[in-house]
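**Q** dropping a prediction and its sequence here:
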Amino acid sequence: MTGHNRSAGLARASRRALTAALVAFFAMQTAAAAQEATAPPADQQPPSLDAGTAFSAPLSPPTPLGKPHDFGAARGTSPDPSEVEGATAAAPLLSPEDPASRFNDALVPYAPSNTLTDGTQSGLEKGAVYLVARLTEGAAQISDGLVWRVYGETPNASGELELVATAMGGDAEFRLDPGAYLIHTSYGYAGSTNRLVVGRGVYSKTVVLNAGGVKLNAALGPDDPLPADDLRFDIMGMNFNAIGEREVIVSGVKPDAIVRLNAGTYHVVSRYGDVNAIVRADISVEAGKLTSATLFQNAASVTLKLVNDPGGEAIANTAWTILTPGGDTVVEGNGAFPSFILAAGEYEVVARNNGVNYSRNFMVVSGENEEVEVLARTETSNVSQFPQN
């Protein structure tokens, strides 16, 4: 294992955040019980919406969320962890809910060699550490998609924890100088940090991640799927910060992508299109299982046309503004045939062409894509003239 090299893809800010989190953890070990989640102000509570359907199935054998590049064998490699999607996003934060160690001391067959990855003989100068990971107690060993990071326990002169070694793949083997280390194991967006004191011996440990996965999709109804290209999902934590915002764990997730997470409850935001078709739901992830959830959208696609007569040709060089009934801007665009995906409801559309505003009201009905025509007629009462410069 090539050691004592910082990962080029691990940003300084991330290392500082990790240091603060780990130092805080050791302080909390002697403190009181777990903190309760901070609730948001009443006016910032998310609406209660239909989360669709969800079911769980065993998560095996998993496929990495982001397929790592070929760095060779799992043992004896020092990859850049940023090459794995989700690896750097799985913050190795420790809390009273995250035990000090998820090491399982059940013996794992391991016979270390006497030769280090740099070709030198180790003898008894270093401790030999062999690590494997499982989703749950008794589950199969994870063979791919893991990122291992070994940190020195004592911050350096810059106040940061020293990154001693990294490995990617399944199992990992490290040769470490005697001392105390913090070993972070990430699997997609799931992660666990464990403390290990190393001497001049052989150490074989199993990390139990207590993690599962989630696969998301959205539809208009049980038999009415939506185009995958128009969908994306954000996965957030359940706690709110001081300004009522949730922690974003991962954003821009595509339909049917498997996202690995620590077991727990998460807040999911489903976005259909780029405007206001948004649905929220809370999803529970179980350790060792894959949770599939479909969120039901209430929206439709609308194509706008400015015409001289009903059914006529669209007028080019038109600027568009879609408003709520209260006059708030929903979206703006330009062109002869702009299309938008809008949440079901009532809207006003304003078309500006050659310095003149033309407008009309229209309704969006879920699942009913339609073409909305605006008549370019100055005799209508809802037309207003822009002041000329």
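**A** Structure's in. What do you need? Numbers count the residues shown, from 1 in each chain.
**Q** can we go C-alpha only for contacts and neighbour counts from here?
**A** Will do.
**Q** list the buried ones in stretch 252-261?
**A** V253, K254, P255, I258, V259, R260, L261 (16 or more other CA atoms under 10 Å).
**Q** endpoints of it, how far apart?
**A** 15 Å (CA to CA, to the nearest Å).
**Q** ok, now stretch 376-384?
**A** Start-to-end, stretch 376-384 (CA to CA) is 11 Å.
**Q** so how far is that stretch from its chain's centroid?
**A** Distance, stretch centre to chain centre, for stretch 376-384: 48 Å (CA atoms, centre = their mean, to the nearest Å).
**Q** repeat that for stretch 344-360.
**A** On CA atoms, centre = their mean, the centre of stretch 344-360 falls 37 Å from the chain's centre.
**Q** and Y266, helix, strand or coil?
**A** strand (DSSP: H, G, I helix; E, B strand; the rest coil).
**Q** now do the contacts for it.
**A** Contacts for Y266 (CA atoms under 8 Å, 6 or more residues apart in numbering) come out as I235, M236, G237, M238, D282, I283, S284, V285.
**Q** what's the neighbour count on the third one?
**A** Around G237 sit 17 other residues, with neighbours defined as other CA atoms under 10 Å.
**Q** thought it was touching V250?
**A** No. With contacts counted by CA atoms under 8 Å, G237 stays clear of V250, the gap being 9.7 Å.
**Q** circling back: the contacts of Y266 in strands, which ones?
**A** I235, M236, G237, M238, D282, I283, S284, V285 (DSSP state E).
**Q** what's near enough to touch the third one?
**A** With CA under 8 Å, 6+ apart as the criterion, the residues that contact G237 are R246, E247, V248, I249, T265, Y266, H267.
**Q** what segments of this protein are helices?
**A** 12-28 (DSSP state H).
**Q** this is the comparison structure:
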Amino acid sequence: MPIDTRVLMAVGIALWMPAPAVAQDIPIPSLLDRGVRGVFGGGDKEREPGAYVSPSAADLVPDAREVGAPSLRSLQRFDPIALPADPGQLRAPSIDLPGLPAYAPQNMPSQDMIRSRATLTLEARLTEDGESIPHGLIWRLFSAIPGLDGRPSLIASSESNIANFEVPTGSYILHVAFGRAGLVRRIDFTGVKTREVVVLDAGGLRLDALVSDGSEIDASKLTFDIYTDAEIESERNLVAGDVPPSKIVRLNAGTYHVVSNYGSINALVRADIRVEAGKVTDATLQHRAALMTMKLVREPGGEALADTAWSVTTASGDIVRQSVGAFPSMVLAEGEYVLIAKNRDKVYQRIFEVQSGHNVDVEVLTSSLSDAPDALIGSGD
């Protein structure tokens, strides 16, 4: 009887394929007994090859009740899953967590994304019945709730004359600056389009100075310092320093202590000046000082000698100024001084007087030898 080649191929493939791992527990003879011995004819039954038949999946799957799985029936309710008898196997391992702060912000979307926003319009004036300030304003809007560092967080800022902030409903801290003038105010915004007017109650101060005879002072040698008013000088706070003459300084209305500096030595004038709201206050201070130029010459009107060290002292011997040069210039307050010059290990001396408004050259002759010690002669400016 001819053998069908398709049967031979099926048998060969079945013999060549490795058996799955689950087949290791099945006895080999039982598999051979299930073979198709009639295909190859007679022979030894123990050596007759047989086709591999995979065991049924139902034979390999353990009983569902052994693993605590629910039965394969239509569930009418949620059946509990059986747990192992030993509860110690389910004990969660201990976890060493780092210390957490007392407060941790929630990682949630900002409420500003869901709040409706409206326009808060702010306008500033110097006085209640004055006009709107056209320029020079700086607006800063802070949250009324401080941050984790204890400081209020900046919400928005503007440098327009009229500020428009689109912010949600809430409370805010407003700071508006106009030069050295400023104001801090709390604003409770209801969410409705609102226009608020802020009154700064501020004005301006313009300073200048002259000498006692009415002559003008070189602007490059004149500066002003503005302090808050206080009875004790150590309690005064600096508001503006090194202010040039004729410059308008914007200040809150009130009284200020002004110091005028003519030069950088001892020509100082102090005055208390009151600033009125909505006005520019002009103040001119008067100095009693003069500009002096020092020269060391061999004869009156002669050429100044270079590499000369100078020392200016009061009549009591207190050092006022030290300098080095052929002809240094300095502004000194009215009074009597001693001028000492040192050149080539020789010391020269002269007493001179400063008269307010008289800018002159002070000449020291080389014939005016001095017995003053060298310690009075400085080598620096």
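**A** The structure has been received and is ready for your questions. Everything quoted here is computed from the prediction, not taken from an experiment.
**Q** overall similarity of the pair, as a TM-score.
**A** Overlay of the two chains. TM-score (TM-score structural alignment, normalised by the length of structure 2): 0.66; 265 aligned residues with a CA RMSD of 2.2 Å.
**Q** got a markdown table for the buried residues of stretch 252-261 of structure 1, with distance to M28 of structure 1 too?
**A** Listed next are the buried residues of stretch 252-261 of structure 1 as a markdown table, based on distance: CA to CA, whole Å:
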| residue | distance to M28 of structure 1 |
| --- | --- |
| V253 | 34 |
| K254 | 37 |
| P255 | 39 |
| I258 | 33 |
| V259 | 30 |
| R260 | 27 |
| L261 | 24 |
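**Q** and which of these is nearest M168 of structure 1?
**A** Of all the buried residues of stretch 252-261 of structure 1, R260 has the smallest distance to M168 of structure 1: 16.2 Å, by CA to CA.
**Q** show me what that closest one lines up with in structure 2.
**A** R260 of structure 1 maps onto R250 in structure 2, with residues paired by TM-score structural alignment.
**Q** tell me the one of the ones in strands among the contacts of Y266 of structure 1 nearest V202 of structure 1?
**A** Closest to V202 of structure 1, out of all of these and judged by CA to CA, is V285, at 35.3 Å.
**Q** list the contacts for that closest one?
**A** With CA under 8 Å, 6+ apart, V285 of structure 1 has these contacts: A211, G212, G213, V214, L261, N262, A263, G264, T265, Y266, T291.
**Q** change it to 6 Å
**A** Neighbour list for V285 of structure 1: A263, G264 [criterion: CA atoms under 6 Å, 6 or more residues apart in numbering].
**Q** again with Y347 of structure 1
**A** L323, T324, P325, N361, F362.
**Q** by neighbours, which of those wins?
**A** Of these, with other CA under 10 Å as the count, L323 tops at 18 neighbours.
**Q** aligned counterpart of it in structure 2, please.
**A** Match for L323 of structure 1 (TM-score structural alignment): T313.
**Q** any idea how far its match is from A341 of structure 2?
**A** T313 of structure 2 sits 12 Å away from A341 of structure 2, going by CA to CA.
**Q** which part of structure 1 matches the lengthiest helix in structure 2?
**A** If you go by DSSP H, structure 2 has its longest helix at helix 5-16. Aligned by TM-score structural alignment, helix 5-16 of structure 2 corresponds to no residues of structure 1.
**Q** check stretch 325-336 of structure 2 too.
**A** On structure 1, the counterpart of stretch 325-336 of structure 2 by TM-score structural alignment is residues 335-346.
**Q** now do the matching stretch: distance from first to last residue.
**A** End-to-end distance for stretch 335-346 of structure 1, by CA to CA: 22 Å.
**Q** and for stretch 301-310 of structure 2?
**A** Span of stretch 301-310 of structure 2 from end to end, CA to CA: 19 Å.
**Q** the contacts of G237 of structure 1 into CSV, with extra columns for distance to I142 of structure 1?
**A** Putting the contacts of G237 of structure 1 into CSV (distance: CA to CA, whole Å) gives the following:
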residue, distance to I142 of structure 1
R246, 31
E247, 28
V248, 26
I249, 22
T265, 23
Y266, 24
H267, 27
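**Q** just the buried residues of those residues.
**A** R246, I249, Y266, H267.
**Q** what's the match for the second one in structure 2?
**A** The pairwise alignment with structure 2 assigns I249 of structure 1 to V239, based on TM-score structural alignment.
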